[in-house]
Each structure stands twice: as structure tokens, then as C-alpha cells.
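[1] dropping the sequence and predicted coords here.
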Amino acid sequence: MIFSKLKSYINGLVSNFGSIPSDRVKDLKTVADYILSKKKSEEMARLNYICTHNSRRSHLAQIWTQTAAAYYGIKDLETYSGGTEATAFNPRAVAAIERAGFKVQNPDGENPRYEVSFSDEAEPMICFSKKFYDDFNPDKNFAAIMTCSDADENCPFVPGAEFRKSITYVDPKVADGTDKEAEVYDERCKQIATEMFYMMSLLRSGL
């Protein structure tokens, strides 16, 4: 069972699908079609969300997509994230998912492997910064979803990816150290959550 606070947050996302711009709806449908094609072939669909530092947007997309898959009962889907560089899952982004209702275990360290949970019944998601080709991630037959324009432009070829799509977001780090910091991170978290839930809702209707 999804945590009650998170469930309330999700209910708000579902009622907000109409706010997604039409061009982004088209992009999200393209990814949903890829996932559906894998499922029709009875193959595991693996999505690797890629940004520059694997510190904010790619983690948020990974977490929300996996949560949405569980919410809609979509099986045989795994999500990953990576960067063109490795840093750490930014604490500001971690705080944003906690405010949304996730439970997070932080083992501390320079690049901690956070355990992120949407339910006590499900295995936690292991989230830490890594390069997109890290051994933790799939090395073939996966979709590369580019969540930042810098990574998209600087990484024209993703080895092993059989599908690639650019779905970029403005980096919330623009608000770091300002009085709008939490607000901006919450806004980006909600935007990514809304779009990933919409994408997974299309899969449910396509099955």
C-alpha cells in the first residue's frame, strides 16, 4: 500500500494531467509506445534517465516512473538513472521527494546510496549518482531518456540504447541558496511526477 501522504500527492497529479503541454504529451506518448512494444514482445522494458550529474532531474524521473508503474499495476518495467558525470543525489532533491511523501533512508557518505520507498510492501529503490554506463545500469536493450539538454547535446551516442528520447526539464539548481529554493524544487518534482504518471497511465489504457 502506497504511503498515505504520497497517495494524496498522487491524487493531485492525476487530476492535473490536463496541464501538460501538447508537445510534451506527444513526447511522453512516444516513450509509452516504446514500453508497450516491449511488453507486447514479452520483454522487460528498461528506462535509463540521463542528465549531466545524475543529481536531480534524472533521479526524480526514475523514482516517479517506478512509483507510477506500481500505482497502475504495470509489471516488467525497470527504471534507472545516470549522468555524463557522477556527483551525488542532491539533498535538496531528496528533501523534495520526502515532502511529497516518500520515505528515504540515508546512509550518509560522499555519494550515499539512498533507499527510497513508496510503500512498506515494496523493495526500496536504490538511488545514488553514477555515470549512465555504470555496471548498476543496463548495458543493452534499454531506452535512454535524456532529461537535460546539456546531456542530450554532449552525449550524441548512448552505447546499448535501442531507443532514445529527449524529455528535458529546467534544472532546479538555479534556485540553490535562494529563498525560493524549496519552492522551485517542489515545482520541478511535481512537474516530473505529473508527466511520468501521465506516461504510465497511457500504458495502462494500452494494455
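    Received it, and whenever you're ready, just let me know what you need.
[2] can we go C-alpha only for contacts and neighbour counts from here?
    Fine.
[3] can you classify the most centrally placed residue in the chain by secondary structure?
    Taking C-alpha atoms, centre = their mean, the centroid of the chain lies closest to residue 61, which sits 1.4 Å from it. Three-state assignment for residue 61 (DSSP: H, G, I helix; E, B strand; the rest coil): helix.
[4] verify the stated contact: it with residue 50.
    No. Using C-alpha atoms under 8 Å, residue 61 is not in contact with residue 50, being 9.4 Å away.
[5] re earlier: now the residue nearest to the centre of the chain: how far from residue 160?
    In this view, residue 61 and residue 160 are 20 Å apart by C-alpha to C-alpha, to the nearest Å.
[6] for residue 24, pull up the helix or strand it's in.
    Assigned by DSSP states H and E, residue 24 belongs to helix 22-40.
[7] any idea how far that helix is from the chain center?
    15 Å (C-alpha atoms, centre = their mean, to the nearest Å).
[8] likewise for stretch 176-191?
    17 Å.
[9] still on that earlier bit, which of the three states applies to the closest residue to the residue nearest to the centre of the chain other than its chain neighbours?
    Among residues not flanking residue 61 along the chain, residue 192 sits closest, at 6.1 Å (C-alpha to C-alpha, 6 or more residues apart in numbering). Using three-state DSSP, the structure places residue 192 in helix.
[10] adding another structure so you can compare the two:
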Amino acid sequence: MYTNLSKTIATIASIEVSNERKEVLQALIDYIQPKVVDFKEIRLNFICTHNSRRSHLSQVWAQTMAHYFGLTQVYCYSGGTEATAMFPKVAETLLNQGFQIQVLSEGNNPVYALKYTANGPPIICFSKTFDDVFNPESAFAAIMTCSSADQGCPFIAGAEKRLPIRYEDPKIFDHTDVMDSKYLERSIEIAAEMYYVFSQFYSLD
């Protein structure tokens, strides 16, 4: 794993997840656990309305923490109820936390390749609907990272489980003096919770 990212994760490892949030995250742990034991593939699709901020942060950090704890059978995706674009501040925040980022294509909906380690495959990030062909068609958990997507999508075709794990939208701080710090705060919060989730399987793999 890249040195600066390892330093970020070392800091994240010291963050205590509240008991209230642990209860929320337990459903995801319960979904993952039998698949780890049976050596089955684990597919997680993080869904938010515009697939622009929270769902991408969740996808990236879940994939990274799965790798960090040695779970090689985890595949993370993201999607929205509509496609827009991954907000540039998300890429900037992750770059500052130690990821290597390459812009594969520009335009209204840029495609980014994010790497957490030199020899591992990149995480491909761009905005798409949750049922886009880029995402899995079946045997996955749909993780709803915002309330509007959760309420607006009563049915996710192909999902084995539907799990609400919601985060406050950093968009509300766009174009303010605290924008940078709030995006970093949200990224760290999501990273700490994904660290907690995947740390539960370190001894099982």
C-alpha cells in the first residue's frame, strides 16, 4: 500500500466507532461473514441519489479496507438513482489522503482510476445508475448511503440484501470556508467505519 495512504489508515485505525454506528454496521458484517467463511465472492454496491460523493467514498474505502485486511474476494461498486458526475472534491480529498489517481477520460462525467497499492488493480470511479452494466446484476448487497436513494428505490433488482448505512452529504458545505475540512471529515468517517467492518474478518480469512 502506498506510504502516505498507510499513514492515513494508521490514523484511522485509532478512531473509535460509536456503539450506535456499530449497530448500524452489524447488518453489513452479518452479510459478509458467511461469505468469508465459505470463500464466496462478496459484492457490495454503494448507492446514493447522484453517485457523486458518499457512494464513491464508500466504494473506495470499502475496497481499500478489504485489501488492507486481506479479503481478496471483495468487489465494491457504486451507483445512483441517476447519473451525474463524481464531484472533483472527492477525488482531491482521496488524493490528499494518499491514493494515486489518474483521469482516464474527461467531459461531463469523468472516469477516474484510483490506486491504493502499486501492484493492485485500480478502482474505477464514474457516476452511473445503480443498475448500470458496469455493476453486478445479482448476488450483491445494496448499501444505501443516503435516505433519498433509500426511499426512492424500494426495489433493487438482483440484490440479496438492502442495507441502509447513511452518511451526511458533504455537498451542503460546497463553496464555503469549511468545504475542504468537511469533505475530509466525511471521508475519514466512512474510512473508519469500513475499517471497523473489515477488521472483523482479519482472523477468518
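    Looks like it arrived, so ask away. All of these numbers come straight from a predicted model, not from anything done at the bench.
[11] so the helix holding residue 24 of structure 1 matches what in structure 2?
    Under TM-score structural alignment, helix 22-40 of structure 1 corresponds to residues 19-37 of structure 2.
[12] and if you look at stretch 57-74 of structure 1?
    Stretch 57-74 of structure 1 covers residues 54-71 of structure 2 once aligned (TM-score structural alignment).
[13] what ranges does structure 2 have for its helices?
    Remark: helices assigned in structure 2 by DSSP state H are 3-12, 19-37, 54-68, 88-96, 147-152, 179-199.
[14] highest mean neighbour count out of these?
    Comparing the helices of structure 2 by mean neighbour count (mean count of other C-alpha atoms under 10 Å), helix 54-68 ranks first with a mean of 25.
[15] the aligned residue in structure 2 for residue 147 of structure 1 and residue 96 of structure 2, how far apart?
    Taking TM-score structural alignment, the alignment pairs residue 147 of structure 1 with residue 145 from structure 2. Residue 145 of structure 2 sits 23 Å away from residue 96 of structure 2, going by C-alpha to C-alpha.
[16] picking up where we left off before, can you pull the contacts of the residue nearest to residue 61 of structure 1?
    57, 60, 61, 64 (C-alpha atoms under 8 Å, 6 or more residues apart in numbering).
[17] let's see that with 10 Å instead.
    13, 57-58, 60-65, 147, 167-169, 186, 198 (C-alpha atoms under 10 Å, 6 or more residues apart in numbering).
[18] just to revisit the earlier point, can I get the helices of structure 2 in CSV including distance to residue 130 of structure 2?
    Output for the helices of structure 2, formatted as CSV (distance: least, C-alpha to C-alpha, whole Å):
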stretch, distance to residue 130 of structure 2
helix 3-12, 28
helix 19-37, 18
helix 54-68, 10
helix 88-96, 19
helix 147-152, 10
helix 179-199, 20
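[19] between these, which one is closest to residue 173 of structure 2.
    Closest approach to residue 173 of structure 2 among the helices of structure 2 (C-alpha to C-alpha): helix 179-199, 5.1 Å.
[20] list the contacts for residue 100 of structure 2?
    2, 5, 91, 94, 113, 114, 115, 116, 117, 118, 122.
[21] one more time with 7 Å
    Residues in contact with residue 100 of structure 2 (C-alpha atoms under 7 Å, 6 or more residues apart in numbering) are 114, 115, 116.
[22] hmm, back to that, please name the residues that touch the residue nearest to the centre of structure 1.
    Residue 61 of structure 1 touches 49, 192, 196, counting by C-alpha under 7 Å, 6+ apart.
[23] wait, the last one sits on residue 67?
    Looking back up the chat, that one is residue 196 of structure 1. No. Counting by C-alpha atoms under 7 Å, residue 196 of structure 1 sits too far from residue 67 to count as a contact (9.1 Å).
[24] now for the nearest residue to residue 44 of structure 1 once chain neighbours are set aside, how many residues are close by?
    Take residue 44 of structure 1 and drop its neighbours on the chain: the residue closest to it by C-alpha to C-alpha, 6+ apart is residue 76, 4.9 Å away. Per other C-alpha atoms under 10 Å, the neighbour tally for residue 76 of structure 1 reads 13.
[25] so residue 76 of structure 1 makes contact with residue 47?
    No. Assessed by C-alpha under 7 Å, residue 76 of structure 1 is found out of contact with residue 47, at 11.3 Å.
[26] which residue, other than its chain neighbours, is closest to residue 125 of structure 2?
    Nearest one to residue 125 of structure 2, counting by C-alpha to C-alpha, 6+ apart, is residue 112 at 5.1 Å.
[27] how much space separates the counterpart of the one you found in structure 1 from residue 186 of structure 1?
    Aligned counterpart of residue 112 of structure 2 in structure 1: residue 114 (TM-score structural alignment). Going from residue 114 of structure 1 to residue 186 of structure 1 by C-alpha to C-alpha gives 19 Å.
[28] likewise residue 57 of structure 1?
    For residue 57 of structure 1, the distance to residue 186 of structure 1 - C-alpha to C-alpha - is 12 Å.
[29] nice, that's everything, thank you.
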